[in-house]
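J.: Model the structure of this input:
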Amino acid sequence: MSDSTGGEADPATLSSPTGTEAALRAPRRDDGTAPLVLVLGATGYIGGRLVPRLLAGGYRVRALTRSADRIAALPWAGDVEVVEGDASDAGAMDRAMDGVDIVYYLVHSMHSGRDYGRLDRAIALTAAKAAAAHRVRRIVYLSGLHPDGVELSAHLASRQEVGDILIASATPTLVIQAGVVIGAGSASFEMIRHLTEVLPYMPAPKWVRNTIQPIAVRDVLYYLLAAARVDGDVQGTFDIGGPDVMRYSEMMNGYAAVAGLPRRTITALPVLTPGLASHWVGLVTPVPNRIARPLVESLLHSCVVKDDAIDRLIPPPPEGLTGYSDAVRLALGRIEIDQVETSWVDARVPDAPSDPMPSDPDWAGRTVFKDARRKATSADPDAVWAVISQVGGATGWYSASVLWAARGLIDRLSGGVGLRRGRRTSAQVTVGDAIDVWRVEHVEPGRLLRLRAEMRVPGSAWLELGVEPTAEGSEYWQRAVFFPRGLTGRLYWLSMLPFHGLIFSGMVNRIVAEAEEDEAPALVPEPRRD
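T.: The predicted structure is shown next:
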């Protein structure tokens, strides 16, 4: 492990690339206009951070997305052009590529179920064909660091296949291969963080002894931004990594040192297969098994940078690469101030229902069950909304925490996301955000929050929380709506009725009480009379 892990660098002096740096700004096209960049995966962990930096650097940005509403909820939505459609659809990809100079290929179908390899291949072929047809100048693809000459996991093999398809296309392609990305909200970092914080002793697979070269998310963004400025027909595969080469066990104890935790005892056991290890990770951390398994499988081999070819193409960041300890410290700082820019929790759940709730469920032409409740309060509507908008995550659900925990555990054991997924930030709520077992479907600030269930249930479920002003203050209301699927769905709703009585009535009472308590003026002590 390099010395930089134990260095004394002050993270406050390490500036994340903004895109405005001279070496990263957009070069003008021959006609004097700004280059047009298409970002595939603009709402993902890396894409959501890259887009605002491209805009700051003077690029015009277009995003291809399945949900224009998801883009519309982001702070930079008004500055990008949106093409709505699926990346696997040739027509949507063709529309998105029209007039584009540079394509950032940041999509990966790991979250889309077991057949993600086939889907990755189809999207790559579609993108390559469309890029060639529209004479795109360059494709930049972020792939995974891996060794040569070994049988790769399905996850890494798929990433490599996509890179091969893009390099073989008619469009010059830079494949940038990064290892474990360290940043607030990344699945890899959250896995390290929770394993280390929860377990003082960890029986682990033998891959904890493999060497890894982690990289800070800020350095990944630097290389991606700089790649857009590479001239000519240069193409190929280039490895990037941070300054520290370390074992996975050293990464965990490196995290413990930064977080002020005692050193963890980690024992490598040859009997823990990737499948068993991923189930273990899924139970101990918020990262569900469907994401944990590809990540675990990616650690089966040592993954370090093979050469310095990237340095001859893109100079290292002017302030140097970020050491592991500094990357951890920066990530924890972001979490502490509730400023996590993007997070794995907002990734789409495979097979989760995506149809919006009908505007009037009673007239939807289907069987529907509802639980509706209201309560008047003297609290101002803004005070009630402040409580509503912080629901879930560390705040919880304001009632029957044991029942909510039990429901989340059942969902987790059945392969769902569970309550421990949490939320990216407690400070704001936007369309597309994940909140525990829910997805934000619709927000009217100060008035309505609609959540769509992503837990495993025999049907489709929504939970609405809202507030309306009244002459005396406001009225809080909530509504649970469930469209059952077959007899199983009907029996499920009936079996949950006793618990709903406790959960939903408790939520109404507690949310109103919290709003009234928050609005109550602080008691000022009377002055002393000596």
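
J.: switch to C-alpha atoms for all contacts and neighbour counts from now on
T.: Noted.

J.: how about the helices in the stretch 151-300 of the chain?
T.: 154-167, 187-198, 217-227, 248-259, 274-284, 289-297 (DSSP state H, counting those that start in this stretch).

J.: Pull out the buried residues from the longest one.
T.: Pointing back at helix 154-167 there. 154-164, 166-167 (16 or more other CA atoms under 10 Å).

J.: picking up where we left off before, now render the helices of the stretch 151-300 of the chain as a markdown table, adding distance to residue 104.
T.: Output for the helices of the stretch 151-300 of the chain, formatted as a markdown table (distance: least, CA to CA, whole Å):
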| stretch | distance to residue 104 |
| --- | --- |
| helix 154-167 | 12 |
| helix 187-198 | 21 |
| helix 217-227 | 8 |
| helix 248-259 | 30 |
| helix 274-284 | 30 |
| helix 289-297 | 22 |
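
J.: now the other sequence, so there's something to compare against:
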Amino acid sequence: MITPGPAGASLMDPGKPLILVTGATGYIGGRLVPRLLAAGHRVRCLARNPERLAGRPWPGVEKVQGDVSDPEALAAALRGVAQAYYLVHAMGEDRPDFRGRDLRQATTFAEACARAGVRRIIYLGGLGDPTRHRSDHLASRQEVGAALGSSGVPVLEFRAAVIVGSGSASFEMLRHLTERLPFMITPRWVKTRCQPIGVRDVLAYLTEALEHPDLSGIYEVGGGDVLDYRDMMLAYAQARGLRRVILPMRVPFPILSAIWVELVTPLPMALAKPLVEGMTTEVVVRDPRALEAFRVRPMVYREALELALRRLDEDAVETTWASSLAGEPEGRALGAYEGMLLERHALHVRARPGTIFQAFCALGGESGWPAGNWLWQLRGTLDRALGGKGMRRGRRHPRELRVGDPVDFWRVEALEPDRLLRLRSEMKLDGHAWLQFTVRPEGTGSRLEQTAFFEPHGLLGLLYWYAVLPFHWFVFPGLIRALKRRAEASVTESRRGR
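T.: So this is what the prediction gives:
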């Protein structure tokens, strides 16, 4: 089903051809859509869960629920589409069949595009000499490009290496390693040559592509200089005013490096492993035709780095690597209370609903949880030990939330300004869990309700709930009292500032 976007001001030109963006909930897709809108293009997005796009300020964008492996959903999504962006991949999904699944999805998408009469597919793949790949994920990215062209629809394929931008997986890996380790004994892959490119330049290439509708083929894109990963980390340290020592050494198995990255950085093993494997392969531009065909003049690494750091310092990160990772099966929503185990707390708060809403929307991330934070951290550590996400993902923004945002091991499922926030757990559980906050006017203040919902799966789910109840009795009453204190303190500070 195609859902029209929200009403509001839009620069879209109704006379322009319709563009489909897949992967709009992801890191690149989530940044591309507003740039296409600013350029006046008509945009439709395909997403497994369109609700994750509900908080995006994208007036006029159509949303279609579906998956690139579903021919019926693709037929609806591609109806009337002139060009389609293919921005989905399996990196971050730790499954042994990812390479075959990527190929099947790309082939299905290509066949659907051919049937729908799509004039061109635009795809973002990976750099690297295909004869020297040591990484299944890099090889898969280029195989997908070939599969997209298997049905005869022209394909414009951009190939890029490390994308430097606030929130990108590769940038966050290098950032956390450099920030947290003053002395590093590293694998020799840190001496592998790479041509990093700023995310703004990648988006500029993808956007300008629509101005060249007859252009197809492979275009390699890279930044203004070629570095190795050690140079990149040292440049980061210099930009942050840090002193770092990096000593490369021989590490026989890349998986050991991936385990270390998983322990030190926020990235899960499912992302760390392909990133580390990719770093053993040289990824530099060998064919500079992109500089001749497009107006983009890529910035050097230091400039891209400074822009990324500025975004972080200003809390202006648009999307992050965690935005695109699936957690619980899509479409799972909070059901009826029957069969649910509940724990509810309510308090009267001497503050307006908007002030309280801001307080519970600032939970998690680097600020932590105001009651029993060490227990939250312990639960996150246990989740990581069980193969879950733990607390590593943090937040996109320290105060603002939108549907689909990760918040530690939660995901924002529902958000109604000044009224409701519902978080869905993405921990490893024998059941499904939610944490919901609601606020409404009450007398001279507001009534704040906090409810934990748990839908157990079988006996193990019930045993889990009753095993953690003693911790709940400490954490949840403390949490709602802390929110009350924060909201009322905010009111007091506001009055003093008048």
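
J.: circling back to that earlier point, which among the buried residues of helix 154-167 of the first structure gets closest to residue 323 of the first structure?
T.: Closest to residue 323 of the first structure out of the buried residues of helix 154-167 of the first structure is residue 156 (24.6 Å), distances taken as CA to CA.

J.: Can you find the partner of that closest one in the second structure?
T.: Superposed on the second structure with TM-score structural alignment, residue 156 of the first structure falls opposite residue 138.

J.: From residue 200 of the second structure, how far off is that match?
T.: 22 Å (CA to CA, to the nearest Å).

J.: still on that earlier bit, out of the helices of the stretch 151-300 of the first structure, which comes closest to residue 409 of the first structure?
T.: Per CA to CA, nearest to residue 409 of the first structure of the helices of the stretch 151-300 of the first structure: helix 274-284, 8.9 Å.

J.: Residue 44 of the second structure falls within a strand, correct?
T.: Yes: assigned with DSSP: H, G, I helix; E, B strand; the rest coil, residue 44 of the second structure falls within a strand.

J.: Now for it: which residues touch it?
T.: 18-21, 61-64, 77 (CA atoms under 8 Å, 6 or more residues apart in numbering).

J.: Okay, the residue nearest to the spatial centre of the first structure and residue 467 of the first structure: tell me how far apart.
T.: Nearest to the geometric centre of the first structure sits residue 344, at 2.2 Å (CA atoms, centre = their mean). Going from residue 344 of the first structure to residue 467 of the first structure by CA to CA gives 30 Å.

J.: Equivalent analysis for residue 298 of the first structure, please.
T.: For residue 298 of the first structure relative to residue 467 of the first structure (CA to CA), the value is 47 Å.

J.: wait, residue 411 of the second structure sits on residue 425?
T.: Yes: judged on CA atoms under 8 Å, residue 411 of the second structure makes contact with residue 425 at a distance of 6.4 Å.

J.: any idea what residue 96 of the first structure aligns with in the second structure?
T.: Per TM-score structural alignment, residue 96 of the first structure is aligned with residue 77.

J.: The helix or strand that contains its match vs the first structure, average offset?
T.: Assigned by DSSP states H and E, residue 77 of the second structure falls within helix 71-78. Comparison of helix 71-78 of the second structure with the first structure after fitting gives an average deviation of 1.1 Å (mean CA distance after the TM-score superposition for the first structure).

J.: Can you give the contact residues for the helix or strand just after that helix?
T.: Going down the chain from helix 71-78 of the second structure, the next helix or strand is strand 81-86, by DSSP H and E. For strand 81-86 of the second structure, contacts defined as CA under 8 Å, 6+ apart pick out 17-23, 116-124.

J.: OK, contacts around the alignment partner in the first structure of residue 165 of the second structure?
T.: Here residue 165 of the second structure is matched to residue 183 in the first structure, going by TM-score structural alignment. Contact analysis of residue 183 of the first structure by CA under 8 Å, 6+ apart lists 189, 216-218, 327-328, 330-331.

J.: If we use 6 Å, what do you get?
T.: Counting by CA atoms under 6 Å, 6 or more residues apart in numbering, residue 183 of the first structure touches 217, 331.

J.: Ok, the one 3 residues further on next?
T.: The neighbours of residue 186 of the first structure, taking CA under 6 Å, 6+ apart as the test, are 343-344.

J.: now swap in the one 5 residues further on and tell me
T.: When the contact criterion is CA under 6 Å, 6+ apart, residue 191 of the first structure has no partners at all.

J.: neighbours around the counterpart of residue 438 of the first structure in the second structure, how many?
T.: Residue pairing (TM-score structural alignment): residue 438 of the first structure is matched to residue 410 of the second structure. Close neighbours of residue 410 of the second structure, defined as other CA atoms under 10 Å, add up to 26.

J.: Show the contacting residues for the spatially closest residue to residue 410 of the second structure that is not a sequence neighbour.
T.: Spatial nearest neighbour of residue 410 of the second structure, excluding adjacent residues (CA to CA, 6 or more residues apart in numbering): residue 425 at 4.5 Å. By CA under 6 Å, 6+ apart, residue 425 of the second structure lies in contact with 410, 433-434.
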